[in-house]
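Peer 1: sequence-free structure coming up:
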């Protein structure tokens, strides 16, 4: 598929407004999932792939997945992407031209639109790659499949449902990833709330109240001075992405939200009864989630005891992952180098672990070796206004997919 054909197919997919988000009540709101899956199915069938639409159910709603392949022999290899996107409001403006984020603009070698990079670029590139492999008919190291799910943007619910439904592959390449390095791991995450309890009262009589807002500020300061440095001192064995302040992935801790709980009036002259802080902890890819949660709770308890605060902490999390199949990593690195050369990029492709998380955790937990590589670059404005993907990187990712199915730079080992 030529680059102009890739662009044409990507534009059609971006036009499907397959948005998803989580409400303040914790429910998931989904739009046009069936239409998005149907658009993927039509594209895959039109280029000659064998297609199955899997009707998965998440929290009582249908979250379809599309699986497409070309047959063949050898170990199975899933190229994983997703059709759901974060919400977007227009108009967006590029070079004085206003446009709707779901009516893409193609200009200066870029496709602008919500989901153009994250992650509909991967859908188009992987389907095109399998179609070309089928036409070429050359021996492959792996039996490749395109796997497209929903609900990635709300915690990987679609992938989890697929795995729980019994689907499994010998190897997995997640294409919802950066193009600047091969991802061989991802950080875990723990997040939640700490509620600081006080006694409400009139702001003119602070001596008759116990101020939880000031308590929350003191608590935050203590945690930033003690727990945050302890997290930062934890270093992974895996390299950090290019441009990181440290050579290895490191532990991170942030307060990200400060608010009053539901039911507390927000008035300047009223001291509330409770205040809340939201936090985010980033774990090393190889770090144990339960151990990290115990350390977090202990640190909050220590802080509360020293300052005489009454607090309640709730947290949940997801462990990280890292690649344990060294042969598969070598093949993926070779494939990435082939892909770069195919579009005239001469920069070196290195292996590193992601500072964020991704669906690799679920595949890794199910015993499937994972790597990740995609068409997303740091300047692509993912999840923001004016999201875009380079046309060049659509071709690059297509060539990566083909090269990895062959087993790397030299076609790997022919399947028996």
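Peer 2: Everything's here; your move. Just so it is clear, the structure is predicted and the values come from calculations on it, not from any experiment.

Peer 1: C-alpha from now on. contacts and neighbour counts both.
Peer 2: OK.

Peer 1: Which stretches in the stretch 51-200 of the chain count as strands?
Peer 2: Along the stretch 51-200 of the chain, counting by DSSP state E, counting those that start in this stretch, strands occupy 57-58, 61-62, 65-69, 76-82, 92-94, 97-99, 105-107, 110-112, 143-149, 171-174, 182-186, 188-197.

Peer 1: Presented hereafter is structure B, for comparison with structure A:
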């Protein structure tokens, strides 16, 4: 960056350097990335390409993995927990569906041989990091929930391919909701008498 400033080279692309604070501290808001997003200072980066250069302990590390944030929205049927056979528990549905999604992800995007060559400590991963639901009493099965997380992708796989596959996993689950594993004798994701099906309607990126 210093060299670019000193030589004032005429480049075909615009170089933007972002220096952030409070990267992983969610207790302090309004600084770091939060402030940059609020002021629209990261908008120019949306079109890419984007290279993340980080430091870890003693030495710099480059491109440890691209990030794809995702949210999985799940719809069940709200009911009293004393009568679980009349409900569709979205928490159970989310857990079982996510297990299928993760299993298929790791089968389709296994550790790549080049990761060892370039010293990657971990392969590509897809996992949940947050869980939310509308709230309610402990004796109430909620009607919906959202699981959020990220994909950390090594550069040997294509981001577009991964997003397409994740959507395919969710679509397949929706079409075959009855085939998901259940939790206990009255756990179910379809209520035929009421013509109600649990839904994993969409995954947001």
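Peer 2: That came through fine. This one's a predicted model, so the numbers in the text were calculated from it and none came from an experiment.

Peer 1: For residue 10 of the first structure, find the nearest of the strands of the stretch 51-200 of the first structure.
Peer 2: strand 110-112 (8.4 Å; CA to CA).

Peer 1: That closest one corresponds to what range in the second structure?
Peer 2: Strand 110-112 of the first structure lines up with nothing in the second structure when matched by TM-score structural alignment.

Peer 1: Who are the packing partners of that strand?
Peer 2: Under the contact definition 3 or more CA pairs under 8 Å, 6 or more residues apart in numbering; DSSP states H and E, strand 110-112 of the first structure sits against strand 105-107, strand 388-390.

Peer 1: Turn those into CSV, including mean neighbour count and distance to residue 177 of the first structure.
Peer 2: Shown next, in CSV, are these (neighbours: other CA atoms under 10 Å; distance: least, CA to CA, whole Å):
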stretch, mean neighbour count, distance to residue 177 of the first structure
strand 105-107, 17, 22
strand 388-390, 26, 12
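
Peer 1: right, and these - which one's nearest residue 133 of the first structure?
Peer 2: Of those, nearest to residue 133 of the first structure by CA to CA is strand 388-390, at 23.0 Å.

Peer 1: Report all helices and strands that the closest one contacts.
Peer 2: Judged by 3+ CA pairs under 8 Å, 6+ apart, strand 388-390 of the first structure is in contact with strand 110-112.

Peer 1: Quick one: map residue 193 of the first structure onto the second structure.
Peer 2: Counting by TM-score structural alignment, residue 193 of the first structure corresponds to residue 71 in the second structure.

Peer 1: ok, now how distant is that match from residue 52 of the second structure?
Peer 2: From residue 71 of the second structure across to residue 52 of the second structure, the span is 23 Å (CA to CA, to the nearest Å).

Peer 1: Please say which of these two ends up with more neighbours.
Peer 2: residue 71 (17 against 12; other CA atoms under 10 Å).

Peer 1: Please verify my assumption that that one contacts residue 151.
Peer 2: No. The pair residue 71 of the second structure / residue 151 is not scored as a contact, 11.1 Å apart, by CA atoms under 8 Å.

Peer 1: circling back to that earlier point, contacting residues around the match of residue 193 of the first structure?
Peer 2: Contacts for residue 71 of the second structure (CA atoms under 8 Å, 6 or more residues apart in numbering) come out as 146-149, 203-205.

Peer 1: Which one, of the helices and strands packed on strand 110-112 of the first structure, ends up nearest to residue 255 of the first structure?
Peer 2: Each of those has some distance to residue 255 of the first structure by CA to CA; the shortest is strand 388-390, at 29.6 Å.

Peer 1: what's the next secondary structure element after that closest one?
Peer 2: helix 391-406 (DSSP states H and E).

Peer 1: on that earlier part again, what's the most buried one of the strands of the stretch 51-200 of the first structure?
Peer 2: Highest mean neighbour count among the strands of the stretch 51-200 of the first structure (mean count of other CA atoms under 10 Å): strand 182-186, with a mean of 29.

Peer 1: what about that strand, how far off from the second structure?
Peer 2: Superposed on the second structure, strand 182-186 of the first structure shows a mean distance to its aligned partners of 3.6 Å (mean CA distance after the TM-score superposition for the first structure).

Peer 1: and if you look at stretch 292-303 of the first structure?
Peer 2: After superposition onto the second structure, stretch 292-303 of the first structure lies on average 1.3 Å away from the residues it aligns with, using mean CA distance after the TM-score superposition for the first structure.

Peer 1: residues in the second structure aligned with that stretch?
Peer 2: By TM-score structural alignment, stretch 292-303 of the first structure lines up with residues 162-173 in the second structure.

Peer 1: Contacts made by that stretch with the rest, please.
Peer 2: Contacts for stretch 162-173 of the second structure (CA under 8 Å, 6+ apart): 97, 101, 104-105, 180, 200-203, 205.

Peer 1: Tell me which two in the residues you listed are the farthest apart.
Peer 2: 180 and 205 (23.6 Å).

Peer 1: Could you check which of these two is surrounded by more residues?
Peer 2: Ranked by neighbour count (other CA under 10 Å), residue 180 of the second structure and residue 205 place residue 180 first, with 16 against 13.

Peer 1: which SSE is the nearest residue to the match of residue 193 of the first structure once chain neighbours are set aside in?
Peer 2: Leaving aside its sequence neighbours, residue 71 of the second structure sits nearest to residue 148 (CA to CA, 6 or more residues apart in numbering; 4.3 Å). Element membership for residue 148 of the second structure (DSSP H and E) is strand 144-153.

Peer 1: Let me know the angle separating the following helix or strand past that strand from strand 66-75.
Peer 2: Next along the chain after strand 144-153 of the second structure, taking DSSP H and E as the criterion, comes helix 159-175. Relative orientation of helix 159-175 of the second structure versus strand 66-75 (axes from the mean of the first three to the mean of the last three CA atoms, to 10 degrees): 20 degrees.

Peer 1: For stretch 60-67 of the second structure, give me every contacting residue.
Peer 2: Stretch 60-67 of the second structure is contacted by residues 51-55, 120, 124, 150-155 when judged by CA under 8 Å, 6+ apart.

Peer 1: What's residue 265 of the first structure aligned with over in the second structure?
Peer 2: With TM-score structural alignment as the criterion, residue 265 of the first structure matches residue 135.
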